[in-house]
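1. predicted model, plus sequence, below.
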Amino acid sequence: MVGSRVLSGKVSNKLTLSWRDALMGYAFVAPQILGFLLLVLGPLVAVIIFSTQDRNLLSGAVTNVGLENYRFMLNDDPFFTKVLGNTVAFSAGLVPFNLALALVLALLLTQPVPGIVIFRTLFFAPVITSTVAWAVVWRFLFQGEAGINSFLALIGIDGPNWLREPHWAMVAVIFAQVIKNVGLNTLIFMAALQNIPKDYSDAASVDGANLLQRVRHITIPLLSPTIMLVLMLTLIGSLKVFDLIMLMTNGGPANATNVLVYYIYFRAFQVFQTGYASALALILFGAALVITIAQWVVRRRLVYNER
């Protein structure tokens, strides 16, 4: 009898300890789960519901319309196709330019040159600069008769009115955004480059490989996981650029820089059509989700050779 009581007491103590461990674990993850439910899942469900409604933010009127917002988006909205084209053009111009410039800068800034820390600071400074201040400076630099055009005039080039001509306005916004954020990607590439053993490059150099050959056949393959990560982050980030476009061009001229995020803002807070803006927001969410899934598939198959 005594032995059975001792045994049952040990079992109950073990169960008590296991329950304590489980409760402790739940307590640690509870803030994360609560934050996800309140700040991610809850708003996502609300946006899905709003996208099936005709909601007027100004009057507060709400009418269930089913999939009417999506039908209007695909068939009757005169700006949706233009906005999608602008978004694709913005991403297609920003992503390769940003990645190529960041990789070149990372290769240069990891060289053992005296005073290299100063240059690293200079290239990273725009990342922490206020977007408002950055946009004001670049609006001045892209003025028709001053700024960049005054320097171009010195070498006999008649520069365009950057922010007033549709084609050049997109180029100007892409350039300003690239210079603003290229320092972050440069920092990521620098960290990855410093983790690559120098033995590979030294061995290739002994075998007669020049700098470009070493970069092409050694550095870039070893950087492929980092390149995929930076590619995904930059691509998704390009879909969410809003503040610089609003401050520099306000979506103009003639909707030339009106990308999807700005169009969502325009529909929600300028026209007060929050239901239709929610439908547009779901399109943006779906695009980011597809890009993320595609990146993981490509990363597993091409970088890590998984099936």
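-> Perfect, I can see it now.
2. drop to CA atoms for contacts and neighbour counts, all remaining ones
-> Fine.
3. tell me which stretches of the stretch 1-150 of the chain form helices.
-> Using DSSP state H, counting those that start in this stretch, the helices of the stretch 1-150 of the chain run over 2-36, 42-50, 68-75, 80-109, 116-124, 131-141, 148-154.
4. residue 229: which of these is closest?
-> Nearest to residue 229 among the helices of the stretch 1-150 of the chain is helix 80-109 (10.9 Å), distances taken as C-alpha to C-alpha.
5. between that closest one and helix 116-124, what angle do the directions make?
-> Interaxial angle, helix 80-109 versus helix 116-124 (axes from the mean of the first three to the mean of the last three C-alpha atoms, to 10 degrees): 180 degrees.
6. just checking, what packs against helix 80-109?
-> Under the contact definition 3 or more C-alpha pairs under 8 Å, 6 or more residues apart in numbering; DSSP states H and E, helix 80-109 sits against helix 116-124, helix 166-194, helix 224-239, helix 260-265.
7. and the angle for that helix with helix 68-75?
-> Using the same axes, to 10 degrees: helix 80-109 against helix 68-75 is 80 degrees.
8. which parts of helix 80-109 are buried?
-> Neighbour-count burial for helix 80-109 flags 80, 82-83, 85-91, 93-95, 97-99, 101-103, 105-107, 109 (criterion: 16 or more other C-alpha atoms under 10 Å).
9. got another one to weigh against that:
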Amino acid sequence: MYAGYVLIAPQMLGFAAFVLGPLVAVIYYSFTKYNNLTGEISFIGGDNYRALLDDPRSVDVAQTTAVFALGLVPFNICLALLLAVLLDQGLRGTVLFRAVFFSPTVVSIIAWTIVWSFLLSKDGGVNLLLRTVGIEGPNWLRESGTAMFSVILVQVLKGVGVNMVLFLAALQAVPTELREAAAIDGARAWTVFRRITLPMISPTMLLTAIVTVIGSLQVFGQVLVLTGGGPGHATTVLAFYIYQQAFKFFELGYASALAVVLFIAVLIFTAVQWWLRKKWVFHEQ
């Protein structure tokens, strides 16, 4: 009778210790102020949240985070879907290319971004390649016009493999009879893809959209290694701003309030996407 509870007990204990406990602690600390000199924690009510509303930087950080998410999510999903469609054609070398595109996923994010920080430097591999065709490339990570694009590109190349594999599995699960019947009726390839394939893989699109949006709101390591939030504050996203407030300026209460806002934002975006599934996700009967 209790075998099921015994089996899930380790997972539930881990969830309570490493997820639920820290969440409750962050919510509590968001109503406090930490004195770095004395170590004293004093309760200040909603002052941290009022300070957040009065902080002009918080608006800039929110806008930067939105720009990052709006650039990352469509780019990642569209590229992953394109790669999956190409790999689904059964061409020679499909297994090799699938391994190549997926391999960055298993690489440490810090190691991945360190390599790209060298490649995107002023005299890095990308600019050296451009010079061979007579183009003088910018300082990708130190110019405000290219820094955000560079961070988005590095993150897309890091995570596109997972979505590609999910899309490929979904594509291979689409009954070939449906596509063949549509082709016999005279439907063009694009019509078959838009009217049959996309609706059939829409649950996978929902999954990838939710996971990618959540990941875009929590990005930190890439910004820390590649740009440090710069140039200026051009790439200071919310997760990195929380890190700065907590461990650079030692405003732990304010950082906790920002973390609570981030948590609420993730919940809202996830709930909206889940609600929208009723409108554009096809469920096979």
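-> Perfect, I can see it now. Everything numeric in this text was worked out from a predicted model, so none of it was measured.
10. and the helices and strands packed on helix 80-109 of structure 1: which comes nearest residue 60 of structure 1?
-> Nearest of these (C-alpha to C-alpha): helix 260-265, 17.5 Å.
11. contacts for the closest one, please.
-> With contact meaning C-alpha atoms under 8 Å, 6 or more residues apart in numbering, helix 260-265 of structure 1 is reached by 83-84, 86-87, 239-242, 245-246, 251, 277-278, 280-281, 284.
12. so which elements touch the helix or strand following that helix?
-> Downstream of helix 260-265 of structure 1, the first helix or strand assigned by DSSP states H and E is helix 274-298. For helix 274-298 of structure 1, the packing partners by 3+ C-alpha pairs under 8 Å, 6+ apart come out as helix 42-50, strand 53-55, helix 68-75, helix 224-239, helix 260-265.
13. for the helices and strands packed on helix 80-109 of structure 1, which one sits closest to residue 143 of structure 1?
-> When these are compared for distance to residue 143 of structure 1 using C-alpha to C-alpha, the nearest one is helix 166-194, at 10.8 Å.
14. which residues sit against whatever helix or strand comes next after that closest one?
-> Using DSSP H and E, the helix or strand that follows helix 166-194 of structure 1 in sequence is helix 198-206. Contacting residues not belonging to helix 198-206 of structure 1 are listed as 214, 218 [C-alpha under 8 Å, 6+ apart].
15. before we move on, back to that, okay, the helices of the stretch 1-150 of structure 1, which one's buried deepest?
-> helix 80-109 (a mean of 18; mean count of other C-alpha atoms under 10 Å).
16. matching residues in structure 2 for that helix?
-> Aligning helix 80-109 of structure 1 against structure 2 (TM-score structural alignment) gives residues 58-87.
17. aligned to residue 199 of structure 1, what sits in structure 2?
-> Matched by TM-score structural alignment, residue 199 of structure 1 corresponds to residue 177 in structure 2.
18. still on that earlier bit, how much does the match of helix 80-109 of structure 1 stray from structure 1?
-> Average distance, stretch 58-87 of structure 2 versus aligned residues of structure 1 after superposition (mean C-alpha distance after the TM-score superposition for structure 1): 0.5 Å.
19. what's the neighbour count on the alignment partner in structure 1 of residue 226 of structure 2?
-> Under the alignment by TM-score structural alignment, residue 226 of structure 2 pairs with residue 248 in structure 1. Burial of residue 248 of structure 1 is recorded as 24 neighbouring residues (other C-alpha atoms under 10 Å).
20. who's in contact with residue 248 of structure 1?
-> Contacts of residue 248 of structure 1 by C-alpha under 8 Å, 6+ apart are 135-136, 138-139, 163, 173.
21. can you redo those as a markdown table with distance to residue 229 of structure 1?
-> Listed next are the contacts of residue 248 of structure 1 as a markdown table, based on distance: C-alpha to C-alpha, whole Å:
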| residue | distance to residue 229 of structure 1 |
| --- | --- |
| 135 | 27 |
| 136 | 31 |
| 138 | 29 |
| 139 | 31 |
| 163 | 32 |
| 173 | 24 |
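22. my read is that residue 260 of structure 2 contacts residue 25, right?
-> No: in this structure residue 260 of structure 2 lies outside contact range of residue 25 using C-alpha atoms under 8 Å: 10.6 Å.
23. now residue 163 of structure 2, nearest residue through space, not along the chain?
-> Once flanking residues are discounted, residue 163 of structure 2 sits nearest to residue 80: 5.6 Å by C-alpha to C-alpha, 6 or more residues apart in numbering.
24. let me fix that, I meant to ask about residue 142 of structure 1.
-> With C-alpha to C-alpha, 6+ apart as the criterion, residue 142 of structure 1 has its nearest non-adjacent residue at 5.6 Å, and that residue is residue 162.
25. how many residues are close by that neighbour?
-> Residues near residue 162 of structure 1, counting by other C-alpha under 10 Å, number 21.
26. please apply the same query to residue 189 of structure 2.
-> Look at residue 189 of structure 2: counted by other C-alpha under 10 Å, it has 12 neighbours.
27. contacts only, for the counterpart of it in structure 1.
-> Counting by TM-score structural alignment, residue 189 of structure 2 lines up with residue 211 in structure 1. Counting by C-alpha under 8 Å, 6+ apart, residue 211 of structure 1 makes contact with nothing.
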